[in-house]
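Chemist: Sequence and predicted model, in that order:
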Amino acid sequence: MTWFKGLEDDSIDSSHFTTRKRQPKTMASLSNILQGKDESLRDYIERFTREAIEVKG
């Protein structure tokens, strides 16, 4: 998978492979992060914060 992550943007023109490339996180994607049933509030906030740091823009 290392070779795949190293590909330049828009270098794949087949939709067969485009879903495998990691998409940038957005503000909207943060709304999908939910606290797990057995997850402590502290762990949830830490996980949310890690994800929020990766949001572009």
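Modeler: Arrived safely.
Chemist: C-alpha only now, for contacts and for neighbours.
Modeler: Noted.
Chemist: So Glu51 is in contact with Leu30, correct?
Modeler: Yes: Glu51 is in contact with Leu30 according to C-alpha atoms under 8 Å; the separation is 7.4 Å.
Chemist: Ile45 - how many residues pack around it?
Modeler: The tally of other residues near Ile45 (other C-alpha atoms under 10 Å) stands at 14.
Chemist: One more to weigh against that first structure:
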Amino acid sequence: MTLGLQQPPNEILCCSFPTTLKGVAREWFTKLPTSSIDNFKQLSNSFLHHFVKGQRPKRPADQLLTIRQGEKKTLRSYVKRFTRETLEVDKADGKVQLTTFKARLKSRKFVFSLMKNPPKTMAEMLLKA
């Protein structure tokens, strides 16, 4: 009975917090430098500062056209960068994402395989990639 009245320990709060995050918040959390947070208060303040005080305007959807898979870059690194940039775009339409993603691929073999069996959603595209 008294357990419900007590504040959970710092360690439990810090460990359980990331399990509640999705999307941009999850991305923010994974980019925190290792050992940069000492306690839950610091973690929650950092989160609030970034998402409440530090909000920056979203980028236009045509920003995705600036992303391309470099000649010496792996498909994995391209997927990761494209996904990260998509989180920064305002109202990124699924069709625009698919078209842009395919147009900026360097592997013609992969592009041809996509033409044979085109993905209908960006999630499907990412699974194929």
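Modeler: The structure has been received and is ready for your questions. What you see is a predicted model, and the numbers here were worked out from it, not measured in a lab.
Chemist: What would you report as the TM-score here?
Modeler: Scored against TM-score structural alignment, normalised by the length of the first structure, the superposed chains reach a TM-score of 0.53; 37 aligned residues with a C-alpha RMSD of 1.8 Å.
Chemist: which residues in the second structure does the helix ranked longest in the first structure align to?
Modeler: If you go by DSSP state H, the first structure has its longest helix at helix 41-53. Using TM-score structural alignment, the residues of the second structure aligned to helix 41-53 of the first structure are 75-87.
Chemist: looking at the first structure, where would I find the counterpart of stretch 103-118 of the second structure?
Modeler: Using TM-score structural alignment, stretch 103-118 of the second structure corresponds to no residues of the first structure.
Chemist: what's the answer for stretch 28-44 of the second structure, then?
Modeler: By TM-score structural alignment, stretch 28-44 of the second structure lines up with nothing in the first structure.
Chemist: tell me how far the ends of that stretch are from each other?
Modeler: Stretch 28-44 of the second structure stretches 13 Å from its first residue to its last (C-alpha to C-alpha, to the nearest Å).
Chemist: and the residue of the first structure most remote from its centre, which of the three is it?
Modeler: Most distant residue from the mean C-alpha position of the first structure: Asp38, 22.3 Å away (C-alpha atoms, centre = their mean). Three-state call for Asp38 of the first structure (DSSP: H, G, I helix; E, B strand; the rest coil): coil.
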